[in-house]
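> structure for the following, please:
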Amino acid sequence: MSGPANGRFMYFAFGSNLLKERLQLANPSAIFCTTGRLKDYELNFGLWEKHADNTWHGGVATIECHPGAEVWGVIWTLSNENLASLDNQEGVNLGLYSPLEVSVETDKGMVLCRTYQMNNFHACPPSPQYKQVVCLGAEQNGLPMEYLKRLEAIQTNNYSGPSILDQIRPVLK
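The predicted model follows:
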């Protein structure tokens, strides 16, 4: 596992950034490291304000403390130069998300990673497009089948207009 010494950092993704093509839109240095699970957290979808307008047209992923639960995700290594672009993508400068240091369990042992948690959470279902990106990323990176089934069972808000998925689709071909 690499450390800060070589100019890279570890990032635990659990939402739309599970999908390599999504993450690399703004963070081209992202390289797959491994998959892992974050214990005592659960995955949730929502917004930082009751009626926030966002590019996904619905709730987005966050993690919340929940003893006994677990969130599966992907550990990416990114160049330190992408730390600012990742923070910007997550809305840290706007106060939407806060960076968090978490210990993620992998088959190579515990890995200390940066991840993000939504501030001022309001539950809200995701758009079908956002859910599709999360599910595609989970599939692309081989997350456990039972976790994939849980993701596929998530209810959406049935939004059917344009979204960021339109920018990702051409790259997926």
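
> can we go C-alpha only for contacts and neighbour counts from here?
OK.

> the helices in this protein, which residues?
20-26, 83-89, 128-140, 145-152, 165-172 (DSSP state H).

> out of those, deepest packed?
Ranked by mean neighbour count, the helices of the chain are led by helix 128-140 with a mean of 21 (mean count of other CA atoms under 10 Å).

> the longest strand seen in the chain to helix 145-152, inter-axis angle?
For the chain, the strand with the greatest residue count under DSSP state E is strand 60-79. Between strand 60-79 and helix 145-152, the angle comes out at 130 degrees (axes from the mean of the first three to the mean of the last three CA atoms, to 10 degrees).

> packing partners of strand 60-79?
strand 8-13, strand 31-47, strand 109-118 (3 or more CA pairs under 8 Å, 6 or more residues apart in numbering; DSSP states H and E).

> give me the buried positions along the longest one.
Just to be clear, that refers to strand 31-47. Neighbour-count burial for strand 31-47 flags 31, 33-39, 41-47 (criterion: 16 or more other CA atoms under 10 Å).

> so what's the residue count around Pro162?
Applying other CA atoms under 10 Å, we find 12 residues neighbouring Pro162.

> roughly how far does it sit from Val60?
16 Å (CA to CA, to the nearest Å).

> so Glu42 sits against Trp72, correct?
No: counting by CA atoms under 8 Å, Glu42 stays clear of Trp72, with 9.3 Å between them.

> give me the buried positions along stretch 94-113.
Under the neighbour-count criterion of 16+ other CA under 10 Å, stretch 94-113 has 96-98, 102-105, 111-113 buried.

> I'd like the structure of this one too, to check against the first:
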Amino acid sequence: YLDLKIPRSVPWKLIFLHWFHLQDFKLDFGHHQGRTSPVWHGGTATIVQSPGDEVWGVVWKMNTSNLSSLDKQEGVADGIYVPIEVNVHTPAGKVLTCRSYQMRDYVRGPPSPQYKKVICMGAKQNSLPTEYQKKLEAIETNNYAGPVPIFEEIEKLTQSRTASLFL
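The predicted structure follows:
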């Protein structure tokens, strides 16, 4: 997740713990039941088991009393994603059991350029390994060129945060 997106989209406090890697999974993109995301106009992210592959990301700590709100945000109630537990590895070699989300009934499909950019911005902001960032940058998109209001909002937040750093 992109840090500047989180405070606007969730009503609870998150604490950054670590970045991690998840072994034998890969990041993929798709459409729930073959339907393109009306928000992102392309495939959205999921993780799928894939021996030998790995996914890099960030572990956030939150109060378990907020899990139902997180599930709602991630589309669990709508049957789009299902929560799963995964064991991730920190840079120090510690193994943590974490909650993640996996898309149900997905049909593979590329993300919009805007969605890919948010994924890449989050990877850069959280200092994920350079090689993994390059892998994310190489993801092919569906070349959607229309408006994506949530992306435009994220860009405004990015610009206002950057501007406030220089005041």
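
> so how far is Val59 of structure 2 from Val148 of structure 2?
Applying CA to CA to Val148 of structure 2 and Val59 of structure 2 gives a distance of 27 Å.

> next one: Pro113 of structure 2
For Pro113 of structure 2 relative to Val59 of structure 2 (CA to CA), the value is 25 Å.

> with Thr44 of structure 2 instead?
Thr44 of structure 2 is 20 Å from Val59 of structure 2, by CA to CA.

> how about Glu131 of structure 2?
Counting by CA to CA, the gap from Glu131 of structure 2 to Val59 of structure 2 is 19 Å.

> repeat that for Ile139 of structure 2.
Plainly put, Ile139 of structure 2 is 23 Å away from Val59 of structure 2 if you go by CA to CA.

> ok, Pro51 of structure 2 next?
According to CA to CA, Pro51 of structure 2 stands 22 Å off from Val59 of structure 2.

> compare neighbour counts for those two and give me the winner.
Val59 (21 against 10).

> quick one: map Leu172 of structure 1 onto structure 2.
With TM-score structural alignment as the criterion, Leu172 of structure 1 lines up with Thr158 in structure 2.

> revised request: answer the last question for Gln117 of structure 1.
Match for Gln117 of structure 1 (TM-score structural alignment): Gln102.

> its match touches Ile47, doesn't it?
Yes: judged on CA under 8 Å, Gln102 of structure 2 makes contact with Ile47 at a distance of 5.8 Å.

> could you check which residue of structure 1 pairs with Asn142 of structure 2?
Using TM-score structural alignment, Asn142 of structure 2 lines up with Asn157 in structure 1.

> contacting residues around that match?
58, 125-128 (CA atoms under 8 Å, 6 or more residues apart in numbering).

> for Gly36 of structure 1, see how far away it is.
Noted for Asn157 of structure 1: a distance of 29 Å to Gly36 of structure 1, by CA to CA.

> and the equivalent of His31 of structure 2 over in structure 1, what does it touch?
Residue pairing (TM-score structural alignment): His31 of structure 2 is matched to Leu47 of structure 1. Residues near Leu47 of structure 1 by CA under 8 Å, 6+ apart: 58-60, 118, 120-124.

> tell me the buried residues within the residues you listed.
Listed as buried from these are 58-60, 118, 121-122, 124; burial here means 16+ other CA under 10 Å.

> just checking, Arg37 of structure 1 touches Val102?
No: the pair Arg37 of structure 1 / Val102 is not scored as a contact, 10.5 Å apart, by CA under 8 Å.

> Val48 of structure 2 -> structure 1?
By TM-score structural alignment, Val48 of structure 2 lines up with Glu64.

> give the aligned equivalent of Val58 of structure 2 in structure 1.
Checking TM-score structural alignment: Val58 of structure 2 goes with Val74.

> excluding chain neighbours, what is closest to that match?
Nearest-residue entry for Val74 of structure 1: Thr35, 4.4 Å, with adjacent residues in sequence omitted and distances by CA to CA, 6 or more residues apart in numbering.
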